[in-house]
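S.K.: coordinates only, sequence not included:
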């Protein structure tokens, strides 16, 4: 969620479980019948707390909820095996990495109810062919958010527009090597998954020329700056942009037509899962259109669930900023797991850029 390291710890308080009164739910909770427990590992603030309460009341399962702030932190904790998580929500490239590391259980599609609600274009992705290990949760894009008090719409439609000297010390960038190196690669006409060293070095040179226009490379602070009209431009993810647009009517989000990142966060079952029946119950619960729509309204990210999308307000489901048309979707790339060597190369070149900024 995207995606590469955000959000605060969520503590969900739930009352009236099975008529027994009030109980508290937090990371350290060990109360309740262990056989009726579901342990979830998710990004912070990435589910409507009311849905956790509803799931518990409907099923009798007690949810233990823990959060992470980056795919890498999630991977390390699951790999260490200290906690037997039943559900986790990694991003696309990390699902591929977890598969290779044999950290995931295959999902039995015969136990799923509602997978047919998912739009076919979000299934059978390269990171998980035939969805053997994952079920789509949310999806989104990487794009540019601009403030119309300072930027005209025709001035900000393409990645190249960011390099205009007019925007000196004006652009906020999300602190993510793959994303920032990625749009520089697209600007130079290359794949966001390039493993060609000369292409990467060229993109790094291109990116270094953006340094004078870069105001800061940050994470959550982007929301504060943009909502408060303290920066005219930012590069961020669609879900974050959605929150910003809700807080400032002068903000707009655009996905450059020449290409960008299409990301997915999917539900998986780690190999250490002890409560698989509960895990399937939760997946099916989240596949229900009403629940998925409620979650999408709360989070602000795009739902892959067609029937859930149909339940969203018309202004939301027809918003081309967050549900791009098919023509734009064709030019979007999903990140692949490039392996340690190339990930380090991206990180090193990005670090060099940050030192220039």
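M.R.: Received, thanks. Because the structure is predicted, anything quoted here is derived from the model rather than measured.
S.K.: CA atoms for contacts and neighbours, from now on please.
M.R.: Noted.
S.K.: Now do residue 77 against residue 83, distance only.
M.R.: From residue 77 across to residue 83, the span is 8 Å (CA to CA, to the nearest Å).
S.K.: Could you pull out the buried residues of the helix or strand encompassing residue 78?
M.R.: Using DSSP states H and E, residue 78 sits within helix 71-80. For helix 71-80, a neighbour-count test (16 or more other CA atoms under 10 Å) marks 71, 74-75, 78-79 as buried.
S.K.: Stretch 328-343 now?
M.R.: Within stretch 328-343, the residues scored as buried using 16+ other CA under 10 Å are 328-329, 332-338, 342.
S.K.: Stretch 58-68 now?
M.R.: 61-68.
S.K.: same deal with stretch 203-217?
M.R.: In stretch 203-217, counting by 16+ other CA under 10 Å, buried: 203-204, 206-208, 210-217.
S.K.: tell me what the helix ranked longest in the chain is packed against?
M.R.: Ranked by residue count under DSSP state H, the longest helix found in the chain is helix 339-356. When contacts are defined as 3 or more CA pairs under 8 Å, 6 or more residues apart in numbering; DSSP states H and E, helix 339-356 sits against helix 177-187, helix 197-208.
S.K.: okay, pairing it with this:
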């Protein structure tokens, strides 16, 4: 009986030690994971020194991954194999992720520096009261041209891009919303048009415009324009500004009908396992000195008003990056159009690309 008692006591002690050891192991693992921040961003969209400085200052370790489209980013977060702590979707994608329950609601009491953001860029239609997102960078969509060959009056209206003199001359951004948007703007319509009849008419209107398009490209437009392998490009302001840095003969303009103003935003996905670290990194990115350094590296427009005092004078005075208010007031944010209308935009754009013939 005594031996049995001792055996039982020994088993209990052994189990206790195993449980205690496992608890310690779990505590250690939690300690390690709590120092990891999974960071999911567009490619080359943050100064690497900022991440290194943050790690040195806080002891966190950033695991950095990149995506090349909002759709790819959303799909990977939905798969849930990686618990990203911060992601950087564009405005209409914030709406989509919110509606799918993919985002954590932001606790503004944990955010330091939200007041640094320009009030013009807060409380926008895609995220009222910034419940789920904080603006990271912004910009416009317009026309970059070689000013040795053309002047601003050549592009003061989107309609002028239909002129036959531009046949085979234009590099245009390869995007459904952007391309259909050119046609909508030329007729004075909203970039968020949902009427199927109007969209099909717009697609037909774009057929002669497409004859003027030399190629549909993405980031390559910047280099082709800088190297003067093309004289007209339709692209984003940040890309245009980088091309202008290389070639002083380039100018950028937004036609009188207006255009798109876009925002990339900081969000915390619902699957985040290190929300504490996410808030610390958000607060770091909102610091004026950090935001200014980041803007000078990325060469896009910062929404951080206090950082504007610290960015390079060259950037601050650049009207491509920071247009006047009368221009900004004519710009429109893309909204989530819903699944069916998004498919329609994509189908019409594909039809334009592979068979540019009017219906």
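M.R.: Here it is on my side, so go on. Because the structure is a prediction, the values reported are computed rather than measured.
S.K.: Quantitatively, what TM-score do the chains reach?
M.R.: After superposition, the two chains reach a TM-score (TM-score structural alignment, normalised by the length of structure 1) of 0.89; 327 aligned residues with a CA RMSD of 1.3 Å.
S.K.: ok so, going back, please tabulate the buried residues of helix 71-80 of structure 1 in a markdown table and include distance to residue 354 of structure 1 as additional columns.
M.R.: Converted to a markdown table, these look like this (distance: CA to CA, whole Å):
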| residue | distance to residue 354 of structure 1 |
| --- | --- |
| 71 | 21 |
| 74 | 25 |
| 75 | 25 |
| 78 | 30 |
| 79 | 30 |
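S.K.: Specify which member of those residues is nearest to residue 138 of structure 1.
M.R.: Checking those against residue 138 of structure 1 by CA to CA gives residue 71 as the nearest, at 14.9 Å.
S.K.: Please verify my assumption that the closest one contacts residue 92.
M.R.: No - look at residue 71 of structure 1 against residue 92 with CA atoms under 8 Å: they stay out of range, at 9.8 Å.
S.K.: so what's residue 296 of structure 2 closest to, chain neighbours aside?
M.R.: residue 311 (6.3 Å; CA to CA, 6 or more residues apart in numbering).
S.K.: how near is the equivalent of that neighbour over in structure 1 to residue 49 of structure 1?
M.R.: Counting by TM-score structural alignment, residue 311 of structure 2 lines up with residue 312 in structure 1. When distance is defined by CA to CA, residue 312 of structure 1 is 19 Å away from residue 49 of structure 1.
S.K.: try residue 230 of structure 1
M.R.: Between residue 230 of structure 1 and residue 49 of structure 1 the distance is 32 Å, computed by CA to CA.
S.K.: These two: which is more packed in?
M.R.: residue 49 (16 against 12; other CA atoms under 10 Å).
S.K.: Go through stretch 350-357 of structure 1 and flag the buried ones.
M.R.: Buried-residue list, stretch 350-357 of structure 1, by 16+ other CA under 10 Å: 350, 353-354, 357.
S.K.: May I ask you to confirm that residue 38 of structure 2 is in contact with residue 83?
M.R.: Yes - the pair residue 38 of structure 2 and residue 83 passes the contact test of CA under 8 Å, sitting 7.0 Å apart.
S.K.: where along structure 1 do the strands fall?
M.R.: Along structure 1, counting by DSSP state E, strands occupy 13-14, 23-24, 37-43, 62-68, 87-88, 135-147, 171-174, 214-218, 233-237, 251-254, 260-267, 332-333.
S.K.: Please render those as a markdown table that adds distance to residue 306 of structure 1 to the earlier fields.
M.R.: Converted to a markdown table, the strands of structure 1 look like this (distance: least, CA to CA, whole Å):
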| stretch | distance to residue 306 of structure 1 |
| --- | --- |
| strand 13-14 | 29 |
| strand 23-24 | 34 |
| strand 37-43 | 23 |
| strand 62-68 | 27 |
| strand 87-88 | 22 |
| strand 135-147 | 12 |
| strand 171-174 | 30 |
| strand 214-218 | 34 |
| strand 233-237 | 21 |
| strand 251-254 | 23 |
| strand 260-267 | 15 |
| strand 332-333 | 20 |
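S.K.: in structure 2, which helix has the most residues?
M.R.: Secondary structure assigned by DSSP H gives helix 2-33 as the longest helix of structure 2.
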